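Asker: pasted the sequence and its predicted model underneath.
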Amino acid sequence: MDLDGARRISYRVEQTFRYAYEAPVTALAQRLVVVPRRRHGDLYRRHHRLEVTGAAHARRARLDSAGNTVVRVVAARVEHAVEFRLTADLDRVAGDGPPELPFAALRDPRLLRPTRLTAPDEALRDLAAPCTGTDAEDTASQVCAAAHAALTYRYGVTTVSTTAAQALAAGQGVCQDSAHVMLAMCRLLGVPSRYVSGHLIGQGGTHAWVEILVPRGDRAVALAFDPCHGRRAGNGYLTVAVGRDYADVAPTSGTYVGAPGGTLTGTRNVTVTAVD
């Protein structure tokens, strides 16, 4: 399918997360960032359903400061397992443009300052130094290519707490690490940038990429780059949430009281349901 040439595309996202425990646990508090944004540029969420099974629970959904849907689930007791199941239907409408933000977002310190996961070291400074384009978009293109070349994709060698500097030193990592390396470089070069969590059609798990902000008239717009694949993000990418780094938008995180050793398993299926 020629997704990048389509006028309108419909998608369905089906995703599950299941936590299983060897013994009952109490005081479960789970944070979920899995519901796609209501609108992200030309991408619209038309419908979604989030089911929680395995325990009596209460939930609360809110929008965070970046406009992401954050769902918090609490359960007094889980006997064996708890499962979170998301179904979401999305539409992409060609010509509705990239995400827009107020012009002031170009100076937002949250998008220009390093975080714990994107703090630069000398190696990152050296990697960023030659990436001086004619404008922010050109600079980001060079940074994307450099970050892609610097890391070989390898699953299992990094964790969710691995920093950009550590991933670069190892020369290996996953999409999260490539995104953190690109973010660290962009921020060193004064390009406002943010982490994107979402889905890439044809890839097994959730995906991560980067958006940079550039001026357009009296607004700012977000342009998406995928340093893991060394390219611009197209119509095969579905945004769920944006933040400063992975820690802001981890799909699932939480705490409980009980013996350690809980097991997390998950499934994900993203399909194109219609193309015009």
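Answerer: Happy to help now that I have it.
Asker: going forward, measure contacts and count neighbours with C-alpha atoms only.
Answerer: Noted.
Asker: so which bits of stretch 213-227 are buried?
Answerer: The neighbour-count check on stretch 213-227 (16 or more other Cα atoms under 10 Å) flags 213-215, 220-227 as buried.
Asker: in CSV: those residues, plus distance to D4.
Answerer: Below are the buried residues of stretch 213-227 laid out as CSV (distance: Cα to Cα, whole Å):
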residue, distance to D4
L213, 22
V214, 22
P215, 24
A220, 23
V221, 19
A222, 18
L223, 15
A224, 14
F225, 15
D226, 15
P227, 19
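Asker: what is the nearest of these to N68?
Answerer: Using Cα to Cα, A222 is the member of those that lies nearest N68, at 15.4 Å.
Asker: and V160, how many neighbours does it have?
Answerer: Neighbours of V160 under the rule other Cα atoms under 10 Å: 11.
Asker: so it sits in a strand?
Answerer: No - if the criterion is DSSP: H, G, I helix; E, B strand; the rest coil, then V160 is coil and not within a strand.
Asker: roughly how far does it sit from P36?
Answerer: Distance from V160 to P36, counting by Cα to Cα, to the nearest Å: 21 Å.
Asker: can you pull out the helices in the protein?
Answerer: Assignment of helices within the chain using DSSP state H yields the ranges 122-128, 136-150, 164-170, 175-188, 246-249.
Asker: want to throw those into a markdown table with distance to I201 and mean neighbour count?
Answerer: Below are the helices of the chain laid out as a markdown table (distance: least, Cα to Cα, whole Å; neighbours: other Cα atoms under 10 Å):
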| stretch | distance to I201 | mean neighbour count |
| --- | --- | --- |
| helix 122-128 | 30 | 15 |
| helix 136-150 | 19 | 21 |
| helix 164-170 | 25 | 20 |
| helix 175-188 | 14 | 29 |
| helix 246-249 | 20 | 20 |
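Asker: including distance to V73, could these go into a markdown table?
Answerer: Putting the helices of the chain into a markdown table (distance: least, Cα to Cα, whole Å) gives the following:
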| stretch | distance to V73 |
| --- | --- |
| helix 122-128 | 38 |
| helix 136-150 | 36 |
| helix 164-170 | 31 |
| helix 175-188 | 25 |
| helix 246-249 | 16 |
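Asker: next up, a structure to set beside the first:
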Amino acid sequence: MAIEPASVDWSSARRASYLVRQTFRYEYPEPIRDLSHRLVVIPPERFGDQRRLWHDVSVALDGALVENRNDRFGNVIFDVFAPRVAAAIEFVAEVSVERRPAEPNRLADGWLADGYLLEASPLTQADDRILRAADDLSAVAEWGLPLADRINDWVYQSMTYRYEVTGVRTTAAAALELGAGVCQDYAHVMLALCRTCGLPSRYVSGHLLGQGGTHAWVEVILPT
């Protein structure tokens, strides 16, 4: 039985289980050969207060080869190879997770020292405006959660949520110059600022209760 998220007092919930089912379908105007596709849709076995109970990924294409591996964060990566796709390929991913809010959201040792969380990616390179904003924000907020909160507020005030003005290759600098974008653009701008300010952080894709599509946000890793 489906539960309306707004009807639940989540602050009093001792345990919650979620079932997520996603279908991805890619269609092509003509047959293609040597398809290589990567799916990053299954979360780690355990992360903070979230525990993965089970998962499954199926591919609706005869002859497709599916391999899986874990990335550096524990996410399950599915690599799909197919010698030929006539018109379309479809993936179905299912995962069940459980959360217990009483458990602390703590990570394994070593995350804060991981240089990857401070390195700019091709989409989060800081331009002059981002560098200036990082200097201004660092000057008025203490390093750590106060600075992360200030960056979050600054990005929210500097951007307007608007569809179809950016794409998957839009950089943080370009989105900020435009002053508009969707969740991935907000996340890229915040990542660029956090990492420039020395806050270890990463891009996260996941689900919000009551919404079908995936969303993007930023996770900032701080010492306890």
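Answerer: Received, thanks. Just so it is clear, the structure is predicted and the values come from calculations on it, not from any experiment.
Asker: nearest to T16 of structure 1, of the helices of structure 1?
Answerer: T16 of structure 1 lies closest, by Cα to Cα, to one member of those: helix 246-249, at 16.7 Å.
Asker: tell me the residues of structure 2 aligned with the closest one.
Answerer: Across structure 2, nothing matches helix 246-249 of structure 1 (TM-score structural alignment).
Asker: just checking, what packs against that helix?
Answerer: If contacts are counted by 3 or more Cα pairs under 8 Å, 6 or more residues apart in numbering; DSSP states H and E, helix 246-249 of structure 1 sits against strand 193-200, strand 237-243.
Asker: and E122 of structure 1, which of those strands is closest to it?
Answerer: strand 193-200 (20.2 Å).
Asker: who's in contact with the residue opposite R84 of structure 2 in structure 1 once aligned?
Answerer: Alignment note (TM-score structural alignment): R84 of structure 2 maps to R77 of structure 1. Neighbouring residues of R77 of structure 1 by Cα atoms under 8 Å, 6 or more residues apart in numbering: 24-28, 55-56.
Asker: please name the residues that touch V82 of structure 1.
Answerer: Residues in contact with V82 of structure 1 (Cα under 8 Å, 6+ apart) are 18-20, 52-55.
Asker: re earlier: could you export the helices and strands packed on helix 246-249 of structure 1 as TSV, including distance to T265 of structure 1 and mean neighbour count?
Answerer: Shown next, in TSV, are those (distance: least, Cα to Cα, whole Å; neighbours: other Cα under 10 Å):
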stretch	distance to T265 of structure 1	mean neighbour count
strand 193-200	17	26
strand 237-243	20	23
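Asker: between these, which one is closest to A165 of structure 1.
Answerer: Comparing those by Cα to Cα, strand 193-200 comes nearest, at 16.2 Å.
Asker: so how far is that closest one off the chain centroid?
Answerer: Centroid separation for strand 193-200 of structure 1 versus its chain: 3 Å, with Cα atoms, centre = their mean, to the nearest Å.
Asker: what's the answer for stretch 217-224 of structure 2, then?
Answerer: With Cα atoms, centre = their mean, you get 13 Å for stretch 217-224 of structure 2.
Asker: repeat for stretch 130-143 of structure 1
Answerer: 22 Å.
Asker: now do the end-to-end distance for it.
Answerer: 9 Å.
Asker: ok, now stretch 71-78 of structure 2?
Answerer: In stretch 71-78 of structure 2, first residue to last residue: 10 Å (Cα to Cα).
Asker: what does that stretch contact?
Answerer: With Cα under 8 Å, 6+ apart, stretch 71-78 of structure 2 has contacts from 38-45, 66-70.
Asker: now do the buried residues in that stretch.
Answerer: Buried-residue list, stretch 71-78 of structure 2, by 16+ other Cα under 10 Å: 75-78.
Asker: that older thread, shared with structure 2, which of the contacts of R77 of structure 1?
Answerer: Mapping the contacts of R77 of structure 1 onto structure 2 (both residues aligned by TM-score structural alignment, their matches' Cα atoms under 8 Å) leaves 24-28 still in contact.
Asker: out of those, who's the most crowded?
Answerer: V25 leads the kept ones among the contacts of R77 of structure 1 on contacts (other Cα under 10 Å) with 21 neighbours.
Asker: coming back round to it: out of the helices and strands packed on helix 246-249 of structure 1, nearest to A169 of structure 1?
Answerer: strand 193-200 (20.6 Å).
Asker: what's the closest one packed up against?
Answerer: If contacts are counted by 3+ Cα pairs under 8 Å, 6+ apart, strand 193-200 of structure 1 sits against helix 175-188, strand 207-216, strand 237-243, helix 246-249.
Asker: distance to V272 of structure 1 added to those, as a markdown table?
Answerer: Putting these into a markdown table (distance: least, Cα to Cα, whole Å) gives the following:
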| stretch | distance to V272 of structure 1 |
| --- | --- |
| helix 175-188 | 22 |
| strand 207-216 | 17 |
| strand 237-243 | 11 |
| helix 246-249 | 24 |
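Asker: residues touching the counterpart of L65 of structure 2 in structure 1, list them.
Answerer: In structure 1, the residue matched to L65 of structure 2 (TM-score structural alignment) is A58. By Cα under 8 Å, 6+ apart, the residues touching A58 of structure 1 are 73-75.
Asker: distance check, the match of R84 of structure 2 against A29 of structure 1.
Answerer: Distance check for R77 of structure 1 against A29 of structure 1: by Cα to Cα, it reads 10 Å.
Asker: before we move on, what about F17 of structure 1?
Answerer: Taking Cα to Cα, one finds F17 of structure 1 at 14 Å from A29 of structure 1.
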